[in-house]
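S.K.: Any chance you could fold what I've pasted below:
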Amino acid sequence: MEICRFICVRSNQGLFPWGHVNRKLNASCRRWIQTKLPDKSLGDHHNFPKHVHKSDDLSLIRNIGIMAHIDAGKTTTTERMLFYSGFTRHLGDVDDGDTVMDYMEQERARGITITSAAITFTWKHHKINLIDTPGHVDFTFEVERSLRAIDGAVTILDASAGVEAQTLTVWRQADRYDVPRIIYLNKMDKPGASLDLCLMSIMEKLKVTPLLLQLPVGSEKHFQGIIDLVTMETCIWSKGNMGDGTEFKLSPIVQSADSSVWEKCIKARTSLIGQLADMDDGIADLVLKDVAVENIPVSDLLSALKRVTLARKGVPVLLGSSLKNKGVQHLLDGVNHYLPCPSDRHYPFAELYGEDLCALAFKITHEKQRGALIFLRLYSGSLKTGSSIYNVTRKTSEKVTRLLQVYADMHKDINHIHAGNIVCVTGLKQTVTGDLLTSSHTSYKKAVESYGKQNIDNLPGRSAESSSHDDQGDEEHEDNHFFSAQLTVPDPVFFCSIEPPSMAFQKDLDIALENLQREDNSLHVSVDKDTGQTILAGMGELHMEVIKERILKEYGIEVEMGPLQVAYKETITESSEVTERLDKTLGDRHHFVSMTLSVHPNQTGQDFKAVELRHSRENNLEAIRHHHLQAVNSGIKMGLCAGPILSFPVCGLGVYLHSLEIQPGTSMAMISACASQAVHKAVHSAAAVLLEPTMHLEITTDEDYLHFVMSDLAQRRSHIQGVEAREQVRVVKAITPLSEMMGYSTVLRSITSGTAFFSMELAQYEVMSLSEQNKVLQKLTGFLPS
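M.R.: Down below sits the predicted model:
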């Protein structure tokens, strides 16, 4: 404690930089100093900003996300943004574990982002709500739900690698939500950094037109700055002020100063304007009027670039080196200039609510003191502390107890928030990720009426099965799920059993798993009906490892996890038709159902959505009531949850309903039970086979170790798709069964002396050969198939 008192005195005298102090203190010392210095924040080196823009001007708000492949520099770039905006006084470093955005203990220990973190800061009078997302494939759902809350995104590329595997994944996710993007080529100082390589990979892999707005000054370790083709200025960063990037020199490019630089810039600017002329009428008019390339106004270029970006006709490309503190200020300018404000994006469902509240719950976390923290994106209206709101998805009313402005893992109480912002609320007990919230049930009814019943099938979140067979008697059901986040939740690929150290901890474990599952939709918890074991299913080895650590750190339960197993699926190879009859009397009520179903292989491999009706003169399927059809669909889904081989889910099939007879008074549960039995029997007689998950694998290795890598892949049933030469390294692309990738990181380090690294993402489920299927059966059941 004497040391702590000394630090307090010295810090007040300005003799200790907080970033260096932070890493020298344990938790108890930090808490003690915090009580003595309430205006200091040792954990994150920042105070809450007092200059955050509070006006209702939506044009000055940016809701953005940072997304990229793992190790491309997302968190490092975000830390520089916070520093240059004045939010922090210390440049956080991922390697040192003192970043603001990676605040979880597991993140700082591993040096990776695990959960998306939100923060608010200002840059040149603009309020920026930023979400830093993970790059690891195991946590891709964090990117998915963050994309529903943002208006624009910054995609970061490693300048020495170009577009990598996970970059493609997050890019496709952003495409699903029509998110406008800009690209930031990071690590321009890295050996092997190539502007041409990156531009080529953007065109070939992302299938978009890159609009190069900057040229590098120097290359690789000699990278000094950038040439801005929009403003025709050179920006060179100095090494003064400890090299934190705050000092740089801007110089206008003039022909008389350096003719070679002038010609290079004019050539690049001409190419840029030519691209814009093909995409934007405003620039095309200037070109047709023969306005000289160097005389086209900066304001016209900025406006045209924003229009092109919002229309997703092209993607602005900026350069920099975040670790070396170069280019981030211009990236922030690009966020303000080119990415949309909330009013630039078109959200049809929000427009139905007019001035009433319309908000989307896109993320949930839990804290011991505050309970569940619900992250909301407000599309319209406003929200106040103590407000009562209506959950459209859950059809229930709840009350907001507190409004919190989010600063990574820290929060500041506020009283009011308006449309276009991101906020955290407490007090909502039933709301989960993807729920839509409004002011009241009356507001929701008004939104429905404003759209009109004739267009109800076009509303977001409307499922195919519910829109195909509506009737007037089911109006309440029609009003149930108009809107949802429509998040694509990936199927788990690994599962294992999880047990508490003793039965005394079972209830605490159930609570922990319930909270974690509410936070993370990609985490699945179930109970095996045969053994009674709790089964945990997730997206990968790292995902499951992090969940185990969180249960220990946050809930104090040292759980035991069984060996990881691959989550297979099952499908059918033949068609089959069955007739099932259920005739029972329970009490004084008689239940009778008879139906004929058939199952057929479906080449799409997708999960079952809804039964298809096969009309004929003999049946009367057109008279089926909507709630009866819903019961049939529900029963079929239950029947497909467990296949005949190893009780894995059944997919890749279509189900046809040929006849249905229901006696009046029969309950919906009996109809579902009959449908479940029918489809179960049909699948049993349709020659079922196992499907295994396969992964897109990308390995980067030195050429000296390429032979060892290829030999190892051959033993793992890999299909080599190609080997690319990238400067001094080789990139191997392959499709490999997930079951062969268990512990692969350790093997790869061993055979390449720790010089190679890899990334992978789910490719598809493929039919297993009979021999491999028999191996799985023997492994999981202990018996050889007959």
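S.K.: contacts and neighbour counts: CA atoms only from here.
M.R.: Noted.
S.K.: Let me see the contact set for the nearest residue to Arg726 once chain neighbours are set aside.
M.R.: Excluding the flanking residues, the one nearest Arg726 by CA to CA, 6 or more residues apart in numbering is Ala161, at 7.6 Å. With contact set as CA atoms under 8 Å, 6 or more residues apart in numbering, Ala161 has these partners: 193, 197-198, 726.
S.K.: Could you check which helix or strand contains the residue nearest to Val137 when sequence neighbours are not counted?
M.R.: In this structure, Val137 finds its nearest non-sequential neighbour in Glu761, 6.0 Å apart by CA to CA, 6+ apart. Using DSSP states H and E, Glu761 sits within strand 757-767.
S.K.: Let's compare: structure for the following, please.
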Amino acid sequence: MQNIRNIAVLAHVDAGKTTITENLLFLGGATRKMGSVDTGSAITDSLQVEKERGISVRSACTSFIWENTQINLIDTPGHVDFSAEVERVLRVLDAAILVVSAVEGVQAHTHTLYEALCERGIPVLIFINKIDRPGADVLQVFKDLQKELKTPVFALQTCSDEASNEAIIQHLWTNETNELGDDLKELSLEVLANTDEEVLEKYLEGDVLDPSYCLSKAQNLCKQSKLNPVLLGVAKNGLGMPELLDAIVNYFPEVSIESESEPSALVFKIEHDKTLGRLAHIRMFAGSLKNRDSIRNVVANRDEKVSLIRKIYTNKHIDIGALEAGDIGLVSGMPEVQVGDILGSKNGVPENTTLQIPLLIVGIKSKNEADYAKLAEALQELSSEDPLLQFEWFKKDREMNLHIMGTIQMEILEMLLYSRFGVEVSFDEPTVVYKETPARETEAYIRYTMPKPCWAVARFKIEPGVRGSGVTYKSIVGVNDVLQKYQNEIKRTIPKALEQGIKGWEVTDIKITLIEGEDHEMHSRPGDFMIATPMGLMKGLLEADTNLLEPILKFKISAPEEFLGKIAGELNQMRAVFANPEFDDGKFHLEGEVPAATSMDFNIRLSSLTGGKGKVKFGFSCYQDCPGGEEKQREYKGVNPLDESQWILHARGAFKTNEWRL
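M.R.: Purely as a prediction, here's the structure:
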């Protein structure tokens, strides 16, 4: 079996990662002509909306061979609004190329991506792109990588005539170097010495370290994810691209192959084909999978039947018949498979990493009323490809909602729905996703015994939970009072029942205890406690009342010192809480927390305040109590369990007002 590298190209938006991907595909013989983002011919930007906007919005995987190594290369979106695509890709990677602009340097999303890669222990190669652009400063970016990302970086190359069209790159360790090269070499040796005890001993004793010795040590440490190699180049001109491919083979570890083990695979992406239907992109972690195999979906608890297995070579699907451990492929024949499903054994499949969560909800409608059903069908398909959209459809109100990361995602969705499905849409004004929590302790009693046949009696104790605790449930009722199968119904129903509280938002930070209950030997039927539980919980929430919680973001701001006063004033108006600033090299660094509702456009305001010299990084922190006067309630959507007669008719199937009936 040939060597395999499963890698992704990651970057803050506009750092040039898709251009790098196109270069690698061309050099690897996967394409006869290099695609271009500017002309809309990039192979990995295959969607019409990607060609028109010149940005990646979906991850794209393709394969090629370099130096007897199969490289499965995944191009990823760079904009933070499409972080969900990156999250899913991180679970299948063996290594990553992190692209940084030689001009803009370390940016907000660079931090997020690098932290996620470190959390997983994924080896990272850093590529400093655009060294020819005016303002390029390789040494400063190298220092910023050390300082801001706290990353152990080791330069493999230097350059001359940076910030000009004459820029060229040189091997740092085998040639006479210029002043930049001497600085990069000295910084790299310090990092290498701090990472390896043997090198440290030689370094402190003043020994002259042989370049081949340093490179050998660095290569080994890079494969262990203890050191990050740094390369330079200009992707648009192909400068540094062959060296980058060689480094992928030489500085990234080989995939661990467990071909004789029980099959284990992860579904990391879903797409739809007009002929084959739902297609699942999977990574085999162990064993193998063949055409017409049956395999257990351990997440959905059902068997899946594989029809065809393919690989993607420059957007061409090639039938391969089987997929071996360590490889990535495309599988058809599983019409209900979902992103995140695990096929076969769970052993060796990484847990999910969360980069961002959607904190906005937005209403969406078709401009042409005749496209109402068509839009719903399209949104169901898109939601299966991106589960974080969390599509909600309330038929009674003819209302559809999506959860989104930001306004750029709305623009892309609008274009995607038109180009792919032929539906023109409009959006309501997005609002922050609030949550609610019980205001005080109470008990709720529900007796569902009419109309026969039915019997479900329950008493719940409802208590506020500590912030961040989510939903906790326990039962102190014996199986002699409520059979275990009915108690299981209650437990399964609670998450669904809490999707909307009395103020229209998801309920969290709540402790629920079943303290009394009763079933009936003759009248109790499967589903009775599923109908009763939402009615009981909503009665309890109405009695307890609820407090609204708002999402809070943590932030880090860096900007020149002279802007501190203006920025602090802005933050105070936004209800932000922050620590004393730290000062360094004419800049200040400020950390704190701010409500999401007041900071949605702060990136733009900061850029305007500082003339583009300020940087801010946001990340989700928590949900906190919403101050009085800032609350945003909304109407309950669908049939409210407080309307018990209507709820019972709805739950029994007499009518439906949304697609998510119990």
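S.K.: Just give the TM-score of the two.
M.R.: The pair, once superposed, lands on a TM-score of 0.81 when counted by TM-score structural alignment, normalised by the length of structure 2; 635 aligned residues with a CA RMSD of 4.3 Å.
S.K.: So which of the contacts of Ala161 of structure 1 wins on neighbours?
M.R.: Highest neighbour count within the contacts of Ala161 of structure 1: Ala193, with 23 neighbours (other CA atoms under 10 Å).
S.K.: Surely that residue and Asn186 touch.
M.R.: No - using CA atoms under 8 Å as the test, Ala193 of structure 1 is too far from Asn186 to be in contact (9.1 Å).
S.K.: any shared contact partners between these two?
M.R.: 158-159.
S.K.: residues contacting Asp14 of structure 2?
M.R.: Residues near Asp14 of structure 2 by CA under 8 Å, 6+ apart: 55, 78.
S.K.: and Tyr114 of structure 2, what pairs with it in structure 1?
M.R.: Per TM-score structural alignment, the equivalent position to Tyr114 of structure 2 in structure 1 is Trp171.
S.K.: and its match, what element?
M.R.: Trp171 of structure 1 belongs to helix 165-176 when assigned by DSSP H and E.
S.K.: how big is the offset of that helix relative to structure 2?
M.R.: Following superposition, helix 165-176 of structure 1 is found to deviate from structure 2 by 2.8 Å on average (mean CA distance after the TM-score superposition for structure 1).
S.K.: for structure 2, what's the longest strand?
M.R.: In structure 2, taking DSSP state E as the definition, the longest strand is strand 546-560.
S.K.: Could you list every helix and strand in contact with it?
M.R.: strand 435-438, strand 587-595, strand 615-625 (3 or more CA pairs under 8 Å, 6 or more residues apart in numbering; DSSP states H and E).
S.K.: one more time with 10 Å
M.R.: strand 435-438, strand 506-507, helix 564-573, strand 577-578, strand 582-584, strand 587-595, helix 602-610, strand 615-625 (3 or more CA pairs under 10 Å, 6 or more residues apart in numbering; DSSP states H and E).
S.K.: for the stretch 301-450 of structure 1, what spans make up the strands?
M.R.: For the stretch 301-450 of structure 1, applying DSSP state E, counting those that start in this stretch gives strands covering 315-319, 358-367, 371-380, 382-384, 388-391, 396-399, 402-407, 410-414, 416-418, 422-426, 436-438.
S.K.: can you pull the buried residues of the fourth one?
M.R.: The one in question is strand 382-384 of structure 1. By 16 or more other CA atoms under 10 Å, the buried positions in strand 382-384 of structure 1 come out as 382-383.
S.K.: Check the offset of that strand from the chain's centre.
M.R.: Distance, stretch centre to chain centre, for strand 382-384 of structure 1: 27 Å (CA atoms, centre = their mean, to the nearest Å).
S.K.: now do the third one
M.R.: Offset of strand 371-380 of structure 1 from its chain centre (CA atoms, centre = their mean): 17 Å.
S.K.: Compare that strand with structure 2 and give me the mean distance after superposition.
M.R.: Looks like 1.8 Å for strand 371-380 of structure 1 (mean CA distance after the TM-score superposition for structure 1).
S.K.: so that strand aligns onto which residues of structure 2?
M.R.: Using TM-score structural alignment, strand 371-380 of structure 1 pairs with 277-286 in structure 2.
S.K.: which parts of that stretch are buried?
M.R.: Under the neighbour-count criterion of 16+ other CA under 10 Å, stretch 277-286 of structure 2 has 278-286 buried.
S.K.: Thanks a lot, catch you later.
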